[in-house]
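Asks: Provide a 3D model corresponding to the input given below.
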Amino acid sequence: MDGAILLWIQENIRHDMVTPWVLLYTSLGSFGAVWAVGAAVLAVVPRTRQMGWLALLSLLFSGLVGEVIKFIVRRPRPFLQIEDLTALGSLPHSFSFPSGHTVCAFAVAFIIWRMCRGWQRWLVMILAALMAFSRLYLGVHYPSDVLAGVVVAFWGSCFVWRYRSKIGL
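Replies: Predicted coordinates:
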């Protein structure tokens, strides 16, 4: 089913006018860069300092757990397994499961969701979901990789949230 979803996206959603924007957006998420910068900015503003530090810790912890899982599972990328799938952009050389872009995006988003009210919490979830979808659009992750990334980020952010007082936040 994973492969069928990717092929459906390739055939029905990809568009030449959209692809450059998806490539740009997904590149901002490499190594969690845009999420780390956003969390760091929050961490230096007195009013959002706690949220920023918790988001950074969630990003680091969840990202580390995701990388360990990736090393253990060692799932090949879908463009290496699905004959008719064409990956777009630079091809990653790491393993596929879970999606690191998704882990990083949602690790920060789940903390902000807990700590904000109103439109900010929805905005960050939409941005995280777009990051996750970009990985499917480009054909570099299976849907189950993305789903696993959300789960890893959820549990990682819950761990950071639960122990925030023990780490002085």
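
Asks: Only C-alpha atoms from now on, for both contacts and neighbour counts.
Replies: OK.

Asks: Which helix or strand lies directly C-terminal to the longest helix along the chain?
Replies: Secondary structure assigned by DSSP state H gives helix 49-73 as the longest helix of the chain. Where DSSP states H and E defines the elements, the next helix or strand beyond helix 49-73 is helix 78-81.

Asks: Please enumerate the helices of the chain.
Replies: Assigned by DSSP H, the helices in the chain fall at 2-12, 19-28, 33-44, 49-73, 78-81, 100-115, 119-137, 143-162.

Asks: Which positions in the longest one come out as buried?
Replies: Using 16 or more other CA atoms under 10 Å as the burial criterion, the residues of helix 49-73 that qualify are 49-67, 69-70.

Asks: Sequence B follows; please return its structure for comparison with A:
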Amino acid sequence: MLKKYWFLLLGFISFSIYVKIVSEYNVIFNVELFQLINYHQYAPMNWIMIFFSKYGREYIWIPLTAILLIPKKFRKVGLTLAASFILAIILGEASKYIFAQLRPFYFIHANLLVPKPTDYSYPSGHALIVSDGAIVLTATSPKWLWIPFLIEAIIVSYSRVYVGVHWPADILGGWLLGGWISLFTTDMMKRGLLRPVEKLFRCETNYPK
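Replies: Reported below is the predicted structural model:
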């Protein structure tokens, strides 16, 4: 039976083809949503958005994954995150070069709060990683753990448009791909396909509740 999460991959592929054909400048509501978010910056909140945009990916999710590998109870969650992130990095980087979309500031005025990135825009690597991590946690962890990190993932994703370096379509693409990767990896772990690695790390059989 086809797992429901495969529809996320189908959604990502379909949306990505649409983006590739029309370009992000012509994606419906993409420019309008970018301007709505980026053109209405609130100065006292800028430093928060800059912080999450710069540090909300590597500086949050790498330490979290490492910490979860320490207690035996949460080791399986940490391994799932690590496996999922590796897959996300590979597919995310490949997608950027396949779809080769330029960032907003090449097309329209953008109120930039961070230096201009030099790589392609679609899908957002930040949105991909944080959504991947957040959805892995929602599928494997207690509420006290996944709720704050889901909120963090949403803030990071929003911040990338707010600071002027991503289209809203980049964020949507990142969440679609991240959603599929997270649920696919979690399902593979539940099926025991990485059991030798789990035994090596002496993980508990089930995810913590």
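
Asks: Kindly provide the TM-score of these chains.
Replies: Once the chains are overlaid, their TM-score stands at 0.92 when taken by TM-score structural alignment, normalised by the length of the first structure; 166 aligned residues with a CA RMSD of 1.4 Å.

Asks: Surely Asp2 of the first structure touches Ser144?
Replies: Yes: look at Asp2 of the first structure against Ser144 with CA atoms under 8 Å: they come within range, at 6.8 Å.

Asks: re earlier: need the helices of the first structure in a markdown table with distance to Leu91 of the first structure, can you?
Replies: Formatted as a markdown table, these follow (distance: least, CA to CA, whole Å):
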| stretch | distance to Leu91 of the first structure |
| --- | --- |
| helix 2-12 | 16 |
| helix 19-28 | 12 |
| helix 33-44 | 18 |
| helix 49-73 | 17 |
| helix 78-81 | 9 |
| helix 100-115 | 14 |
| helix 119-137 | 11 |
| helix 143-162 | 16 |
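
Asks: what's the nearest residue to the spatially most central residue of the second structure if we skip its chain neighbours?
Replies: Residue closest to the average C-alpha location in the second structure (CA atoms, centre = their mean): Leu128, at 2.1 Å. If you skip the residues right next to it in sequence, Leu128 of the second structure has Gly174 as its closest partner in space, 4.1 Å away by CA to CA, 6 or more residues apart in numbering.

Asks: Counting neighbours, what do you get for that neighbour?
Replies: By the criterion of other CA atoms under 10 Å, Gly174 of the second structure has 26 neighbours.

Asks: From Val77 of the second structure, how far out is it?
Replies: 21 Å (CA to CA, to the nearest Å).

Asks: and what of His126 of the second structure?
Replies: From His126 of the second structure to Val77 of the second structure the distance is 20 Å (CA to CA).

Asks: same deal with Met45 of the second structure?
Replies: 33 Å.

Asks: Next, count neighbours for Ser131 of the second structure.
Replies: Residues within reach of Ser131 of the second structure, counting by other CA under 10 Å, total 29.

Asks: Map it onto the first structure.
Replies: Using TM-score structural alignment as the criterion, Ser131 of the second structure maps onto Phe106 of the first structure.

Asks: got the contact list for that match?
Replies: Met125, Ala128, Ala129, Gly149, Val150, Ala153, Phe154 (CA atoms under 8 Å, 6 or more residues apart in numbering).

Asks: any idea which of the residues you listed is closest to Arg135 of the first structure?
Replies: Distance to Arg135 of the first structure, by CA to CA, is smallest for Ala129 among those, at 10.2 Å.

Asks: residues contacting the counterpart of that closest one in the second structure?
Replies: Using TM-score structural alignment, the partner of Ala129 of the first structure in the second structure is Ile154. Each residue near Ile154 of the second structure by CA under 8 Å, 6+ apart is listed here: Ser131.

Asks: any idea how far Thr186 of the second structure is from Ile154 of the second structure?
Replies: Distance from Ile154 of the second structure to Thr186 of the second structure, counting by CA to CA: 21 Å.

Asks: and what of Trp167 of the second structure?
Replies: As judged by CA to CA, Trp167 of the second structure and Thr186 of the second structure stand 29 Å apart.

Asks: Gln101 of the second structure too?
Replies: Noted for Gln101 of the second structure: a distance of 30 Å to Thr186 of the second structure, by CA to CA.

Asks: Please apply the same query to Ile135 of the second structure.
Replies: Counting by CA to CA, the gap from Ile135 of the second structure to Thr186 of the second structure is 9 Å.

Asks: cool, Ser121 of the second structure as well?
Replies: For Ser121 of the second structure, the distance to Thr186 of the second structure - CA to CA - is 27 Å.

Asks: Could you do Asp170 of the second structure as well?
Replies: Applying CA to CA to Asp170 of the second structure and Thr186 of the second structure gives a distance of 24 Å.

Asks: Looking at the two, which one has more neighbours?
Replies: Between Asp170 of the second structure and Thr186, Asp170 has the larger neighbour count (other CA under 10 Å), namely 27 against 24.
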